[in-house]
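In: Fold the stuff below for me.
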Amino acid sequence: MNMYVSNLDFQVKEEDLRQLFAQFGEVTSVKVIKDRETGRSRGFGFVEMSSDEAANNAITSLNNKELSGRAISVSQAKEREDRPRRSLW
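Out: Predicted structure coming up:
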């Protein structure tokens, strides 16, 4: 199951999220989304776990918990909608 994690402190790294979620089961991937131009975290990311049970336990346990001084939000990720590309003109 893929989870959406938001309200992250800009200093939180992918390894920080991996360690946090690993308490609940096998983490298969972690991605903190970064700004293309600055390379700085955008304050959200995605964590994927191998089992739905582990992911649901992580959601229940970690949603609204404090990480680096901020209450993070954890929920099941929704499928990305196909959006038309923005024109530069």
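
In: rest of the way, CA atoms for contacts and neighbours
Out: Fine.

In: Would you mark the buried spots in stretch 21-33?
Out: 21, 24-25, 27, 30-32 (16 or more other CA atoms under 10 Å).

In: What is the longest helix along the chain packed up against?
Out: Assignment by DSSP state H gives helix 52-62 as the longest helix of the chain. In this structure, helix 52-62 makes packing contacts with strand 73-76, judged by 3 or more CA pairs under 8 Å, 6 or more residues apart in numbering; DSSP states H and E.

In: how about this one, so we can line them up?
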Amino acid sequence: MAAQRQRALAIMCRVYVGSIYYELGEDTIRQAFAPFGPIKSIDMSWDSVTMKHKGFAFVEYEVPEAAQLALEQMNSVMLGGRNIKVSENS
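Out: The predicted structure is shown next:
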């Protein structure tokens, strides 16, 4: 039961970030999303051929309130010349 609760909490703490410009790295994502709360991890998917990320990431916060703030305030924000998409982790 505790494991299920922990998993549910982790899902509530994660947000999906899409339409990330390919030249942006994890540091830029961290700087943009850090004002909403402490970040536990950032997971970017990398293309092994081009060695660039695939244009999306998952940001996991320490607390769900930080994720909620990021959802409310970061969707469609201009980052690296593109409007990023921020949504719930599904």
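
In: The longest helix of the first structure aligns to what range in the second structure?
Out: Aligned using TM-score structural alignment, helix 52-62 of the first structure spans residues 64-74 in the second structure.

In: Would you enumerate the residues in contact with the spatially most central residue of the second structure?
Out: By CA atoms, centre = their mean, the mean C-alpha position of the second structure lies nearest to Val59, the distance being 2.7 Å. By CA atoms under 8 Å, 6 or more residues apart in numbering, Val59 of the second structure lies in contact with 14-17, 39-43.

In: Counterpart of Pro35 of the second structure over in the first structure?
Out: By TM-score structural alignment, Pro35 of the second structure lines up with Gln23.

In: before we move on, back to that, okay if I get the buried residues of stretch 21-33 of the first structure as JSON lines plus distance to Ala55 of the first structure and secondary structure?
Out: Shown next, in JSON lines, are the buried residues of stretch 21-33 of the first structure (distance: CA to CA, whole Å; DSSP: H, G, I helix; E, B strand; the rest coil):
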{"residue": "Phe21", "distance to Ala55 of the first structure": "8", "secondary structure": "helix"}
{"residue": "Phe24", "distance to Ala55 of the first structure": "7", "secondary structure": "coil"}
{"residue": "Gly25", "distance to Ala55 of the first structure": "8", "secondary structure": "coil"}
{"residue": "Val27", "distance to Ala55 of the first structure": "9", "secondary structure": "strand"}
{"residue": "Val30", "distance to Ala55 of the first structure": "13", "secondary structure": "strand"}
{"residue": "Lys31", "distance to Ala55 of the first structure": "16", "secondary structure": "strand"}
{"residue": "Val32", "distance to Ala55 of the first structure": "17", "secondary structure": "strand"}
